[in-house]
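[1] take this sequence and fold it.
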Amino acid sequence: KNLVDSEHLAAHAQRHGWSIAYGLDESEGGTLILNTCGFIGDAKEESIEAILQAAAARSRGDIERLMVMGCLSQRYPEELSQEIPEVDAWYGVHDPLEILRALGCPTDDYDPTLRTPSTPSHYAFLKIAEGCDRHCAFCAIPAIRGGYRSVPIEELVQEAEQLQQLGARELILIAQELTYYGLDQRSPDLLLRLLERLEQVDGIDWLRLHYAYPTNFSEELIRWMASSPKACRYLDIPLQHISDHVLKTMQRAHGERMSRELVEKLRANIPELSLRTTLIVGYPTETEEDFRQLLDFVRQTRFDHLGVFTYSEEEGTPAASLYPDTIPEEVKQERRNEIMALQQRLSLENNARRVGQTLPVMVDHRLDEHTLIGRTEFDSPDVDGEVIIRDAEGHLAIGDLAPVRITAYSEYDLEGEPAE
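    Now for the predicted structure:
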């Protein structure tokens, strides 16, 4: 989501004469704007490390100006400005126009649909909403980014059309909670209407849904996923846990029964659906019995993709004030490792059944002269598996969507060759 914010900012600056490059190594001699994350401990540490690296470059004179924006500076503006004086200016998550004015750009012509992509041109993220109205006990996002605000459909369709003109064939829809789209406007059918409009954008082949909260799944949405030729048979649903006890203290709006019934319904109605979820282990109220229940759930459900976070106490959240973080870090890590070891075995078994199949594959990048890396519709970029394509004859190019025959597999990746 931060990436999309950066691309909007870059597009307007570029429109007014700035040359844009992404990455610290590309910014020598110019202005560097760092967009930070401040959601969990690891993300904060990574952001601070990047700021310190950039501050050192600023001190050496490698860059002329250093500006920091995003969640971390939204949460800790005073502390950061005192600790890292090399930064020229700090901005939060609601200050894009202020940043542009600091760059000398007029803002009366700001167009929220313009993007300068940082991803490969054949896929792009489409952020359909900002903020969140949920108040999960462990999460600081509502405090950082505010309440849920759905982006108007016409604006999103225009943005999608512009991304397609830049080469996008795949749109990855994201929000803090995708299935809440429109509910802030009392329009429960708005997400379906958006998807139907995006289907009509010529040149877009894949529509992928991320961050779908377990509630608010309509029958119409499930039917759309099952029937649309552009809908990836892929869904990312962050369940977080399966224990009713833990979910209640997390202040989640779903329990074990709803989670199991949703997974069963989705798989029954959407053939070959690839399911991704994320889980939290080591939450303060999680007992050994709760963890074993979660482990059994993962074993029974056989997710196609799974990520596990160890609980990170966030100041200002209900969990931080209600539940002391007493579970040792080594126990949290052991629990995470146990689930990921199980998932690795399950993923190996899931991938084995793909051998011999011919699947449409989106080619993402080239590894060497005769090898390319791509993805099936069952895999999202960066977080899921890849297809290693042996292309000795040079049939394929980056951005192609082509049939690939699967010939081998490993825990997370597949191998294949262009189908004749």
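[2] use CA for all of it now, contacts and neighbours both
    Noted.
[3] residues near Thr358, how many?
    Thr358 has 17 neighbours, counted by other Cα atoms under 10 Å.
[4] can you pull the contacts of it?
    Applying Cα atoms under 8 Å, 6 or more residues apart in numbering to Thr358 gives the contacts 403-406, 419.
[5] need the residues you listed in CSV (columns: secondary structure).
    Shown next, in CSV, are these (DSSP: H, G, I helix; E, B strand; the rest coil):
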residue, secondary structure
Pro403, strand
Val404, strand
Arg405, strand
Ile406, strand
Ala419, coil
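[6] the structure of the following sequence is requested for comparison with the preceding one:
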Amino acid sequence: MKKNTIDIITLGCSKNLVDSEKLMRQLEASGYKVTHDSDNPKGEIAVINTCGFIGDAKEESINMILEFCQAKEEGRLKKLYVMGCLSERYLKELQVEIPQVDKFYGKFNWNDLLSDLGKSYHSEFAIERHLTTPAHYAYLKISEGCDRQCAYCAIPIITGKHVSRPMEEILDEVRMLVSEGVKEFQVIAQELTYYGVDLYKKQMLPELIERMAQIPGVEWIRLHYAYPARFPKELFRVMREHDNVCKYMDIALQHISDNMLQRMRRHVSKAETYELIEQFRKEVPGIHLRTTLMVGFPGETEQDFEELKDFVRKVRFDRMGAFAYSEEEGTYSADKYEDNIPDEVKQQRLDELMAIQQEISAELSHAKIGKTFKIIIDRKEGEYYVGRTEFDSPEVDPEVLVKDEGQALKIGEFYTAKINDADDFDLYATIL
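    Sure thing, here's the model as predicted:
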């Protein structure tokens, strides 16, 4: 056990990661040595930042807490603190169920941990953080919470109403990160398109992205988690006119049949969804669309599922993820609908949908053979340098593998690469 060392373990999404990075910076300012996500924790204090999104994520968080409780019981750990979404949502229950944890904090009051450690919050470092990503890219959280009331989603229960960060503060953070060597920004929020509505009384995402794009040193901006209803169309122009705004959009559509969209309370129709996708492709030529779809929502008929499969075949998403409905207590669908689709049917639908997409992804990847792309190198792994194109977000999208033939590529640098080969997941390239 190392004295004065704190291990931070982050579970869940990149939005949680940003909170962990901010906490790490504060702890370092208070004189602690901080490590992140170490498989081999050595500190006398551990902080677990939990996820509470769906069943699997909650289970992973609980298992991680119990693992560290055991370390504490065996004398390998002095103090254990838990923060994040799961403890925001189940604070009272967790305090009773897992008394070995020294203290639980929610999603927004983790600063209190500092005073509980006898330290004070350094407001002069409010926008600073200790990056846990490779030095050349960072996640940029522009808001917290969500005002959309989708039937299945527990996020508003956990995070509360949508709260945008002031634009100037975000731009200051971008400038500061650029000065530290960050070139690529993954812009994230629970719901991007709502940005600014609370502060400025209108959707301000296009203006924010345009102003970001004008900051010298910002090479790539990529947008994550947009919502299809009332999409801010001005964003098309911004993407088209600024080369450093990646032609990439992560927009969770969930379903396509009007029956499902209505039951899910998505406030968008099948026709509007098709129209939006068409507009994206017309206004931003070459755009790569990533989406997430859901199967097995209460009341999903065979007909609904057929429509969904048809949608995936027609639209040919560049990137697609899918998951089976999991009932979340406190949500509209948990109160109003019976979770009436058997697990094996959900799983079968999920497998079927992903098989269609895998074929499409493979075809789209193979279509890139012979083409050249600007890529950024993330790391070296075995005999390959591993990079990405502007159409690939870290952790979730395909990668570009460049065989090390003694060309000494630099991590975090851009290169022009020609694609020679592709498999279902990755592209293989040589540097020109």
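[7] TM between them?
    The TM-score (TM-score structural alignment, normalised by the length of structure 1) is 0.97; 418 aligned residues with a Cα RMSD of 1.3 Å.
[8] still on that earlier bit, across to structure 2, which of the contacts of Thr358 of structure 1 hold up?
    Contacts conserved in structure 2 for the contacts of Thr358 of structure 1, using both residues aligned by TM-score structural alignment, their matches' Cα atoms under 8 Å: 403-406.
[9] quick one, helices of the stretch 201-350 of structure 2?
    205-213, 234-241, 258-263, 270-283, 302-315, 332-336, 343-366 (DSSP state H, counting those that start in this stretch).
[10] now those helices as JSON lines including mean neighbour count?
    Formatted as JSON lines, those follow (neighbours: other Cα atoms under 10 Å):
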{"stretch": "helix 205-213", "mean neighbour count": "19"}
{"stretch": "helix 234-241", "mean neighbour count": "17"}
{"stretch": "helix 258-263", "mean neighbour count": "19"}
{"stretch": "helix 270-283", "mean neighbour count": "14"}
{"stretch": "helix 302-315", "mean neighbour count": "16"}
{"stretch": "helix 332-336", "mean neighbour count": "16"}
{"stretch": "helix 343-366", "mean neighbour count": "17"}
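[11] make TSV from those helices and add distance to Tyr194 of structure 2 to it.
    Below are the helices of the stretch 201-350 of structure 2 laid out as TSV (distance: least, Cα to Cα, whole Å):
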stretch	distance to Tyr194 of structure 2
helix 205-213	8
helix 234-241	13
helix 258-263	19
helix 270-283	17
helix 302-315	25
helix 332-336	21
helix 343-366	29
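[12] the alignment partner in structure 1 of Arg175 of structure 2: which element?
    Using TM-score structural alignment, the partner of Arg175 of structure 2 in structure 1 is Glu161. Taking DSSP states H and E as the definition, Glu161 of structure 1 sits inside helix 153-165.
[13] give the buried residues for that helix.
    153, 156-161, 163-164 (16 or more other Cα atoms under 10 Å).
[14] picking up where we left off before, nearest to Leu190 of structure 1, of the contacts of Thr358 of structure 1?
    Distance to Leu190 of structure 1 across the contacts of Thr358 of structure 1 (Cα to Cα) is lowest for Pro403, with 33.7 Å.
[15] find the nearest non-adjacent residue to Lys78 of structure 2, please.
    The spatial neighbour of Lys78 of structure 2 that comes closest, neighbours along the chain excluded (Cα to Cα, 6 or more residues apart in numbering), is Glu44 at 5.1 Å.
[16] what is the equivalent residue in structure 1 for the one you found?
    Aligned partner of Glu44 of structure 2 by TM-score structural alignment: Gly30.
[17] can you check Glu302 of structure 2 too?
    Match for Glu302 of structure 2 (TM-score structural alignment): Glu288.
[18] same check, this time on Phe68 of structure 2
    Phe68 of structure 2 maps onto Ala54 in structure 1, by TM-score structural alignment.
[19] what's the answer for Pro206 of structure 2, then?
    Under TM-score structural alignment, Pro206 of structure 2 pairs with Leu192 in structure 1.
[20] with distance to Arg257 of structure 1 added, can I get the buried residues of helix 153-165 of structure 1 in a markdown table?
    As requested, those are exported to a markdown table (distance: Cα to Cα, whole Å):
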| residue | distance to Arg257 of structure 1 |
| --- | --- |
| Ile153 | 33 |
| Leu156 | 35 |
| Val157 | 36 |
| Gln158 | 40 |
| Glu159 | 38 |
| Ala160 | 37 |
| Glu161 | 40 |
| Leu163 | 40 |
| Gln164 | 40 |
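[21] about what we covered before: wouldn't the match of Arg175 of structure 2 be in contact with Val201 here?
    Yes: between Glu161 of structure 1 and Val201 there is a contact under Cα atoms under 8 Å: 6.4 Å.
[22] quick one, what contacts the residue nearest to Tyr385 of structure 2 when sequence neighbours are not counted?
    What sits nearest to Tyr385 of structure 2 in space, not counting adjacent residues and going by Cα to Cα, 6+ apart, is Val402, at 5.1 Å. Shown in contact with Val402 of structure 2 (Cα under 8 Å, 6+ apart): 384-387, 428-431.
[23] give me the distance from stretch 81-100 of structure 2 to the chain's centre.
    23 Å (Cα atoms, centre = their mean, to the nearest Å).
[24] and if you look at stretch 349-365 of structure 2?
    When distances are taken as Cα atoms, centre = their mean, stretch 349-365 of structure 2 is centred 21 Å away from the chain's centroid.
[25] identify the residues contacting it?
    Counting by Cα under 8 Å, 6+ apart, 295-296, 305, 309, 312-313, 316-324, 422-427 sit against stretch 349-365 of structure 2.
[26] which PyMOL command selects the buried ones in those?
    Selection of the buried residues among those in PyMOL, burial being defined by 16+ other Cα under 10 Å:
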select buried, resi 295+296+305+309+312+316+317+318+319+320+321+322+323+324+422+426+427
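[27] Thr317 of structure 1 contacts Phe138, doesn't it?
    Yes: in this structure Thr317 of structure 1 lies within contact range of Phe138 using Cα under 8 Å: 5.9 Å.
[28] more neighbours, the two?
    Set Thr317 of structure 1 next to Phe138 and count neighbours by other Cα under 10 Å: Phe138 wins out with 23 against 18.
[29] may I ask you to name the longest strand in structure 1?
    strand 358-368 (DSSP state E).
[30] with structure 2 overlaid, report how far whichever helix or strand comes after it is off on average.
    Note on strand 358-368 of structure 1: by DSSP H and E, the next helix or strand toward the C-terminus is strand 371-375. Strand 371-375 of structure 1, aligned to structure 2 and superposed, deviates on average by 0.9 Å (mean Cα distance after the TM-score superposition for structure 1).
[31] residues in structure 2 aligned with strand 371-375 of structure 1?
    Using TM-score structural alignment, strand 371-375 of structure 1 pairs with 384-388 in structure 2.
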